[in-house]
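> One predicted model, sequence on top.
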Amino acid sequence: MPSGMPMTLLHLINADPESLGRLEYTMMSQQSLMELLIDGFESKSVACGRAKTTRDLSEGKGVTLTESGDVDSIVWNECQLSGKIDLQWLPPTVTEFRMRNNRIKGTVSCEMLPESLVFFTVNSNKLIGSLDLTRLPKTLQQLYAASNRLSGSLNLENLPITLVGLALWGNNFSGSVCLTKLPQTLISLSMDQNKLSGTIDLTKLPSGIQSVYLSKNEFAGETDFRFLPDSLRRLEIEFCTELSGNFYRTPALKHTTFARANTQTKIINRKLAIENMLRDRDSEKHE
């Protein structure tokens, strides 16, 4: 343990985190919380700045403070960090936390993240465990936890209504997912390269969503592509070999970029398909 550390902090470090409680958490200083946050780092020099100690983390690389001196933003992207992080000690004032492309281990307890958090990026690390997406901060706009070792099921039915981007690709998530109750604010959804299975319902995607990545999973069954939103520019479902259905191009998919479908889908012009459907209905009425 670092010399000169306050005795109260020593007791807190040695205490059972579950028994510590959130009351003690809210009473701790920002400095103490930051010290606990990086206590498992193999090297603290990047996080601690010029002093090479945890005496004043405001001097650390990537740490931005508010006018009142509270931690507002932590950006440790591509800092060659290794060791373990305990994200439950993120100061409650943090609105932005980015730590992509490092070698950090740990878990993500969504219910312990700061209530004020807006941006959370931990792509390309060695994080493990599950994600309870029903317990995310209500202010969250971006959750990027791709390319880790996360696992378990995914409940997408109670995401924050502020969420714009969700990237969980390149993990070990499994089970079925519900795509009919996504927040209307969502623009990008990336869940490719997992072990997700079951059928997928694409009939009620958010009206403004622009990209959906579902490739390299184990989805199966007939899929209804008739009601893709006009905003959708990119839909990737390749290598879901048991997925089938008629793939209806939207105007954005046709003119802005491309859509990759697996070999069991048939690509159809949606406008023509709807016209044909209406014509068939009119014919039935006159029979």
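Ah, there it is.
> okay, CA-based contacts and neighbour counts for the rest of this
Noted.
> For the longest helix anywhere in the chain, name the packing helices and strands.
The residue-count maximum for a helix in the chain (DSSP state H) belongs to helix 270-285. Packing partners of helix 270-285 (3 or more CA pairs under 8 Å, 6 or more residues apart in numbering; DSSP states H and E): strand 242-249.
> Would you confirm that residue 125 contacts residue 106?
No: using CA atoms under 8 Å, residue 125 is not in contact with residue 106, being 9.2 Å away.
> There's contact between residue 37 and residue 74 in this structure, I believe.
No: with contact taken as CA under 8 Å, residue 37 and residue 74 are classed as non-touching, separated by 11.4 Å.
> out of residue 125 and residue 106, which sits in the more crowded spot?
residue 125 (21 against 16; other CA atoms under 10 Å).
> Spit out the contact partners of that one.
100, 101, 102, 103, 104, 105, 147, 148 (CA atoms under 8 Å, 6 or more residues apart in numbering).
> what does residue 41 give?
81, 82, 83, 84, 85.
> Name the residues of stretch 26-39 that are buried.
28, 30, 31, 32, 33, 34, 35, 36, 37, 38, 39 (16 or more other CA atoms under 10 Å).
> Of the residues you listed, which is the nearest to residue 231?
residue 37 (40.4 Å; CA to CA).
> and the gap between that closest one and residue 268?
As for residue 37, its distance to residue 268 is 52 Å (criterion: CA to CA, to the nearest Å).
> Also residue 91?
The gap separating residue 91 from residue 268 is 51 Å, by CA to CA.
> Between the two, point out the one with more neighbours.
residue 91 (26 against 15).
> Can you verify my assumption that the more buried one contacts residue 74?
No: counting by CA under 8 Å, residue 74 is not a contact partner of residue 91; they are 10.2 Å apart.
> follow-up on the earlier one: which among the contacts of residue 125 count as buried?
By neighbour count, with 16+ other CA under 10 Å, the contacts of residue 125 hold 100, 101, 102, 103, 104, 105, 147, 148 as buried.
> Next up, a structure to set beside the first:
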Amino acid sequence: MIFFFNSLFVRSLDESIGRVEKSSFSQQTLMELLVSKFEGRTVFLTRDGAFADISQWLNVTVNDFQEVTHIDWDGRQLFHREGGTIDMHWLPDTVQTFKIAHRNVHGTIDTFDLPRGLLEFSTRSNPLSGTFDVSGLPRGMASLVIGISNLSGSFDLTALPPTLTFCAAYQSDFSGTLDFSQLPEPLEYLNLSGNHFSGEIDLSELPLALASLIIHTNEFLQDELRIGNKLRCRCTMDRNTIERIVNTDGVEVQPQRGDHGLLELLC
């Protein structure tokens, strides 16, 4: 009965009031709103059907002030049922880590609405849709994983948070051109494979920290690819999209032939 009341409350917010200020709700209410349309939300309920205190929620960490700091729902076996929708507007502003994977939840991501103190964000293997505005991401982020989704539109590499070390936006519907000249200096891993990026790319100005760049299964096409001279980053790309590879001195570079029609090179 209590949960039924909460469901009506959530519906009235969505249909009548619309967006409201998160500051007007307790963290308990925000978390209840966050999962209110999950198919597997019963994992957060007590035996009498009411939501348990958030300090008791599965893989949710709260601090001494009962503020949610970490949410890690990154696993297939955490919930009894998959599916539903998620509205990330309700993420408490105190959240530093948010991970949700393999839940088959639908929804969109308004990057400007994410908690400003967010450090890790992962929504892989969910049918999230709509555009993803990189420029709206919290500027102190360290890890971004949004692979295997229906997210679409451009992906502006020049707008990534300057503190980012790990970025995976693979197997989605992103498109457009890519500018690798202003990647975050601490970035160590970048996976953009399995999208619809096109045009020509230049890999001559990659950050020294970058160790792995995965950009195969896209739609790049060019006669000549420029890479750097440092030879620190291992790059994996499609074999049939590049005619010739040269370093910044104009010297031709011979890549290694990888499996499944891929090229591997150091750049």
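Done, it's in. Everything quoted here is computed from the prediction, not taken from an experiment.
> so what number do they get for TM-score?
Overlay of the two chains. TM-score (TM-score structural alignment, normalised by the length of the second structure): 0.84; 254 aligned residues with a CA RMSD of 2.9 Å.
> Out of the buried residues of stretch 26-39 of the first structure, which is nearest to residue 135 of the first structure?
Ranked by distance to residue 135 of the first structure (CA to CA), the buried residues of stretch 26-39 of the first structure are led by residue 37 at 20.4 Å.
> and that closest one, what pairs with it in the second structure?
If you follow residue 37 of the first structure across to the second structure using TM-score structural alignment, you land on residue 34.
> Tell me how far that match lies from residue 95 of the second structure.
From residue 34 of the second structure to residue 95 of the second structure the distance is 13 Å (CA to CA).
> and what of residue 148 of the second structure?
Residue 148 of the second structure is 23 Å from residue 95 of the second structure, where distance means CA to CA.
> now swap in residue 178 of the second structure and tell me
Applying CA to CA, the value for residue 178 of the second structure to residue 95 of the second structure is 30 Å.
> the more surrounded of the two?
Shown here are residue 178 of the second structure and residue 95; by other CA under 10 Å, residue 95 has more neighbours (21 against 18).
> in what helix or strand does that one lie?
Counting by DSSP states H and E, no helix or strand carries residue 95 of the second structure.
> Run through the residues that contact it.
With the criterion set at CA under 8 Å, 6+ apart, residue 95 of the second structure makes contact with 68, 69, 70, 71, 115, 117, 118.
> just to revisit the earlier point, out of the buried ones among the contacts of residue 125 of the first structure, which sit inside strands?
Counting by DSSP state E, these place 103, 104, 105 in strands.
> out of those residues, which one sits closest to residue 171 of the first structure?
residue 105 (14.1 Å).
> what do we get in the second structure for that closest one?
So, by TM-score structural alignment, residue 105 of the first structure is matched to residue 106.
> Give me the spatial nearest neighbour of its match, chain neighbours excluded.
Nearest in space to residue 106 of the second structure, with sequence neighbours left out and distances taken as CA to CA, 6 or more residues apart in numbering, is residue 85 at 4.5 Å.
> Make sure residue 266 of the first structure is actually in contact with residue 245.
Yes: taking contacts as CA under 8 Å, residue 266 of the first structure lies within contact range of residue 245: 6.6 Å.
> higher neighbour count, those two?
With neighbours defined as other CA under 10 Å, residue 266 of the first structure and residue 245 compare such that residue 245 has more, 16 against 12.
> hey, where'd the strands end up in the stretch 101-250 of the second structure?
For the stretch 101-250 of the second structure, applying DSSP state E, counting those that start in this stretch gives strands covering 120-122, 129-131, 143-145, 150-153, 166-168, 173-176, 189-191, 196-199, 212-214, 219-220, 222-227, 234-238, 242-247.
> What is the fifth one packed up against?
The helices and strands touching strand 166-168 of the second structure, judged by 3+ CA pairs under 8 Å, 6+ apart, are strand 143-145, strand 189-191.
> In the first structure, what range does the first one match?
Looking back up the chat, that one is strand 143-145 of the second structure. The aligned range for strand 143-145 of the second structure is 142-144, by TM-score structural alignment.
> once aligned to the second structure, how far is the matching stretch on average?
Compared with the second structure after the fit, stretch 142-144 of the first structure shows a mean deviation of 0.5 Å (mean CA distance after the TM-score superposition for the first structure).
> Pull the residues that contact that stretch.
118, 119, 120, 121, 122, 123, 163, 164, 165, 166, 167, 168.
> centre of the chain versus that stretch, how much separation?
Taking CA atoms, centre = their mean, to the nearest Å, one finds stretch 142-144 of the first structure lying 4 Å from the centre of the chain it belongs to.
> and residue 15 of the second structure, how many neighbours?
Residue 15 of the second structure: 9 neighbours (other CA under 10 Å).
> and if you look at residue 2 of the first structure?
The burial count for residue 2 of the first structure: 9, using other CA under 10 Å.
> Could you verify that it is part of a strand?
No: in this structure, residue 2 of the first structure is coil, not part of a strand, as judged by DSSP: H, G, I helix; E, B strand; the rest coil.
> What is the aligned counterpart of residue 253 of the first structure in the second structure?
Using TM-score structural alignment, residue 253 of the first structure has no partner in the second structure.
> Over to residue 28 of the first structure?
Checking TM-score structural alignment: residue 28 of the first structure goes with residue 25.
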